[in-house]
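Mind looking at a prediction? Sequence and model below.
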Amino acid sequence: MRIHRIRSGMTNCWLIQWSGRTLLVDAGIAWDRRFLGHLQRTVDPHMIELLFLTHGHTDHIGHAAALQEYYGIPAALHPADLALVMPPAPDIRAVRSGRKKEKHVPFSPAFLVPDGLPPSATPIPCPGHTAGSCALLVEDCLFAGDAVMSFLHPALLGYSENPQAARDSLLRLARLDCSMIYPAHGRPFPMERLRYLADKIQRS
């Protein structure tokens, strides 16, 4: 399996190639005009069979509409986050990033998770950060979205719609059988560090 990080601001989008398949996790920030260029230099976008959106926040769905329209890449999103992305509202849920709010182009996902995914890619619902937050397990790698971040060390994000649910979701993720975690913010890290964080949370 080959994994490429496509950065968009402070957000990691992950391009996964395995067993003849190519899948993109998240679609960056709308105002990041370099995102599509970075993606095109990594892969022919027409090869991407699915865009998996870990949740509906604007730093993850910024180019979803363009990828569907220009390259025919269908997007998959958990149904609980539909209200964050669909028209007609132009700015349904702006996520704070620094001192400003980012807008996205509203769109309608082609698939609602778990539909549309390859058999070897398993969606893992992890509500809390948003109601429809969802990680993706591919072979022994977990693409965790905002269920956990890893800058200096793995940690819960500072903001969640439901902090208790976010905590419970992280504890469930720590029980999965996988080897590496690929977060949307920060660096990849081994599963042992997520289990250490989970133990620390349980003891607190």
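Okay, I see it. Residues are numbered from 1 along each chain as shown.

From here on, just use CA atoms for contacts and neighbour counts.
Noted.

does Ala66 count as helix, strand or coil?
Following DSSP: H, G, I helix; E, B strand; the rest coil, we place Ala66 in the helix state.

Any idea how many residues pack against it?
Neighbours of Ala66 under the rule other CA atoms under 10 Å: 16.

Same question for Thr42.
So Thr42, with other CA under 10 Å, has 13 neighbours.

And for Arg99?
Applying other CA under 10 Å, we find 5 residues neighbouring Arg99.

cool, the one 10 residues further on as well?
Pro109: 22 surrounding residues under other CA under 10 Å.

Below is structure B, check it against A:
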Amino acid sequence: MVGSIRRIDFGVNCYLIDVEGGYVLIDTSFPNKRDKLDAELAAAGCGPDDLRLIVLTHGDVDHAGNCAHLRSTYHAPIAIHRQDAEIVRSGDMTAGRTDKPDRHTLAFRFLTWASGLLYKITRTGVDFEAFEPDVLLEDEQDLSAYGLDARVVHLSGHSSGSIGILAGGGVLFCGDLLVNVMRPSLHYYIDDLAQAHESIRKLSGLGVETLYPGHGKPFPLSELPIPGRRFG
């Protein structure tokens, strides 16, 4: 069974998990949320030497934006799937992606514009800092060495190196494969729709009970659309 989960919601979710010997952090939000994230970690009792691992569900700036800072401050290694590693090394969010994504909704374009505008208004002078990850993850990789009873599940679609973290009790941190903004659905940006659908088909065979998405509140697997219906 996974330890206590603290959802840190900045429009994009970070999840702080209480593990043996400290904490594991899943995703890190935008760079301009740095001070707020530090405050959330402190409020949870996570000090500079208490963070055992930072796991990224994928390499986009809203999930990887504070990694370099956190590694320097909290002395924690950063883990990402090898197929998304070039995104964080280069700072290029298009690295490894196609020129024309299969799904690029109007809602995503609006949210991208709005978040970009908000970032300019509220920015603190801190931009994304590219970094070299410490751990390159593979499908089925065990994370128990970091105190977390969980394994990596490759869930490509949003990006080629997107992953989920499958923990005890049927808990799956699914990154941006799925969102729960108005209702559970595919993310508004999907690079490869066929891969995303294949990733979704995996879920029923994994014993998943509750999904913790990158955006929106956690929800039970039963709230996903019936298999065979079009994901919206």
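Happy to help now that I have it. Worth saying up front: this structure is predicted, and the values here are computed from it rather than measured.

Asn12 of the first structure should be in a helix, yeah?
No. Checked against three-state DSSP, Asn12 of the first structure lies outside a helix; its state is strand.

so how far is Leu67 of the first structure from it?
17 Å (CA to CA, to the nearest Å).

Go ahead and list the helix or strand containing Ala85 of the second structure.
Using DSSP states H and E, Ala85 of the second structure falls within helix 85-90.

what comes up buried for that helix?
Within helix 85-90 of the second structure, the residues scored as buried using 16 or more other CA atoms under 10 Å are Ala85, Glu86, Ile87, Val88.

on that earlier part again, of Asn12 and Leu67 of the first structure, who's got more company?
Per other CA under 10 Å, whichever of Asn12 of the first structure and Leu67 has more neighbours is Asn12, with 24 against 20.

List the contacts of the residue nearest to the more buried one when sequence neighbours are not counted.
Nearest residue to Asn12 of the first structure, sequence neighbours excluded (CA to CA, 6 or more residues apart in numbering): Ala184, at 4.6 Å. By CA atoms under 8 Å, 6 or more residues apart in numbering, the residues touching Ala184 of the first structure are Thr11, Asn12, Cys13, Phe143, Ala144, Gly145, Asp146, Met149.

one more time with 10 Å, if that's ok
The neighbourhood of Ala184 of the first structure, defined by CA atoms under 10 Å, 6 or more residues apart in numbering, consists of 5, 7, 10-14, 25-26, 28, 54, 59-60, 143-150.

cool, Tyr70 of the first structure as well?
Pro45, His46.

From Arg89 of the second structure, how far out is the residue mapped onto it from the second structure?
Matched by TM-score structural alignment, Tyr70 of the first structure corresponds to Thr73 in the second structure. Relative to Arg89 of the second structure, Thr73 of the second structure is positioned 19 Å away (CA to CA).

so what does the helix holding Ala85 of the second structure touch, helix or strand wise?
Where contact means 3 or more CA pairs under 10 Å, 6 or more residues apart in numbering; DSSP states H and E, helix 85-90 of the second structure is packed against helix 61-64, strand 135-137.

most tightly surrounded among these?
Most buried of these by mean neighbour count (mean count of other CA atoms under 10 Å) is helix 61-64; its value is a mean of 25.

my guess is the match of Tyr70 of the first structure is in a helix, correct?
Yes. Assigned with three-state DSSP, Thr73 of the second structure falls within a helix.

which other residues reach stretch 106-113 of the second structure?
Thr105, Ala114, Ser115, Gly116, Leu117, Leu118, Tyr119, His187, Tyr188, Tyr189.

Drop anything exposed from those residues.
Using 16+ other CA under 10 Å, the buried ones in the contacts of stretch 106-113 of the second structure are Tyr119, His187, Tyr188, Tyr189.

of the residues you listed, closest to Gly207 of the second structure?
His187 (21.8 Å; CA to CA).

does the corresponding residue of the first structure for the closest one count as helix, strand or coil?
Correspondence of His187 of the second structure to the first structure, assessed by TM-score structural alignment: Leu157. Three-state assignment for Leu157 of the first structure (three-state DSSP): coil.

Tell me how far Leu157 of the first structure lies from Ser108 of the first structure.
27 Å.

again with Asp140 of the first structure
30 Å.

cool, and Tyr196 of the first structure?
Relative to Ser108 of the first structure, Tyr196 of the first structure is positioned 38 Å away (CA to CA).
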